[in-house]
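K.L.:
Pasting the sequence and the predicted coordinates here, then a few questions.
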Amino acid sequence: MTKIEEYLQFLKQKGFIFREEELGFISFGQRYSGTNDQQVIAAIEITLKAQKHFDGSYFVALLEQLKGEDITNRKQAFQYAQEKGII
């Protein structure tokens, strides 16, 4: 099980259920942007906090921003999100 799968299981336990379409966006977003598991997990978390639900296009755009800014971990991602007024 990947770290992303573990994180999604954690979210499922908290009541966040992802549909197949949303899981497809997560997989596509990671492949498209060339991001690592930590970047993907941070983007999922920020997306949920900012949008109050999972928005696939928002998630992919956020992943691209994290990649473009060379943000590689959760701490940096949340600092970036706060600086940009995302959360």
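P.N.:
Perfect, thanks for sending it. Numbering: from 1, shown residues only.

K.L.:
From here on, just use CA atoms for contacts and neighbour counts.
P.N.:
OK.

K.L.:
count of residues packed around the residue lying closest to Lys3 once chain neighbours are set aside?
P.N.:
Leaving aside its sequence neighbours, Lys3 sits nearest to Asp37 (Cα to Cα, 6 or more residues apart in numbering; 6.4 Å). Asp37 has 17 neighbours, counted by other Cα atoms under 10 Å.

K.L.:
Do I have it right that Asp37 meets Ile4?
P.N.:
Yes - counting by Cα atoms under 8 Å, Asp37 does reach Ile4; the two are 6.0 Å apart.

K.L.:
since we're on Glu6, how many residues are nearby?
P.N.:
12.

K.L.:
If you could redo that for Phe28, that was the one I meant.
P.N.:
14.

K.L.:
Got another one to weigh against that:
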Amino acid sequence: MSSKGFHLTDDDIAFIYFGKQYTGACDELVNVAIETTLKIQVRFDGSYYIALLEALEQSGAQNSYEAKRFIQNKELVTNT
């Protein structure tokens, strides 16, 4: 992510792992949640990331394709 101009702090990374544990989300959903959070917020926002991760889990998304489709259907971003 650093190569794309996003620099995550150690606290951000720890929070990402916390969110994964808290929601029980798979790595694919976590990656989509991080990517979407950075696209929309232009920085890592822990509360947005957790809310999005919870929404993805509640939607029943099982992989990145389903997660991105959910995000597009909710019109959070136009092109994930």
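P.N.:
Thanks, I have it. What you are looking at is a predicted structure, and each value in this text was computed from that prediction instead of being measured.

K.L.:
Spit out the contact partners of Lys67 of the first structure.
P.N.:
Ser33, Gly34, Thr35 (Cα atoms under 8 Å, 6 or more residues apart in numbering).

K.L.:
And the first one, how far from Phe54 of the first structure?
P.N.:
When Cα to Cα, to the nearest Å is the yardstick, Ser33 of the first structure and Phe54 of the first structure sit 18 Å from each other.

K.L.:
And the second one, by the same measure?
P.N.:
Distance of Gly34 of the first structure to Phe54 of the first structure, given as Cα to Cα: 20 Å.

K.L.:
Quick one: the contacts of Lys67 of the first structure as JSON lines, columns for distance to Ile71 of the first structure and secondary structure too.
P.N.:
Formatted as JSON lines, the contacts of Lys67 of the first structure follow (distance: Cα to Cα, whole Å; DSSP: H, G, I helix; E, B strand; the rest coil):
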{"residue": "Ser33", "distance to Ile71 of the first structure": "12", "secondary structure": "helix"}
{"residue": "Gly34", "distance to Ile71 of the first structure": "12", "secondary structure": "coil"}
{"residue": "Thr35", "distance to Ile71 of the first structure": "10", "secondary structure": "coil"}
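
K.L.:
Among those residues, the buried ones, what's the PyMOL command?
P.N.:
This is how PyMOL selects the buried members of these, with burial counted by 16 or more other Cα atoms under 10 Å:
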select buried, resi 33+35
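
K.L.:
Now render the contacts of Lys67 of the first structure as TSV, adding distance to Leu8 of the first structure.
P.N.:
Below are those laid out as TSV (distance: Cα to Cα, whole Å):
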residue	distance to Leu8 of the first structure
Ser33	19
Gly34	19
Thr35	17
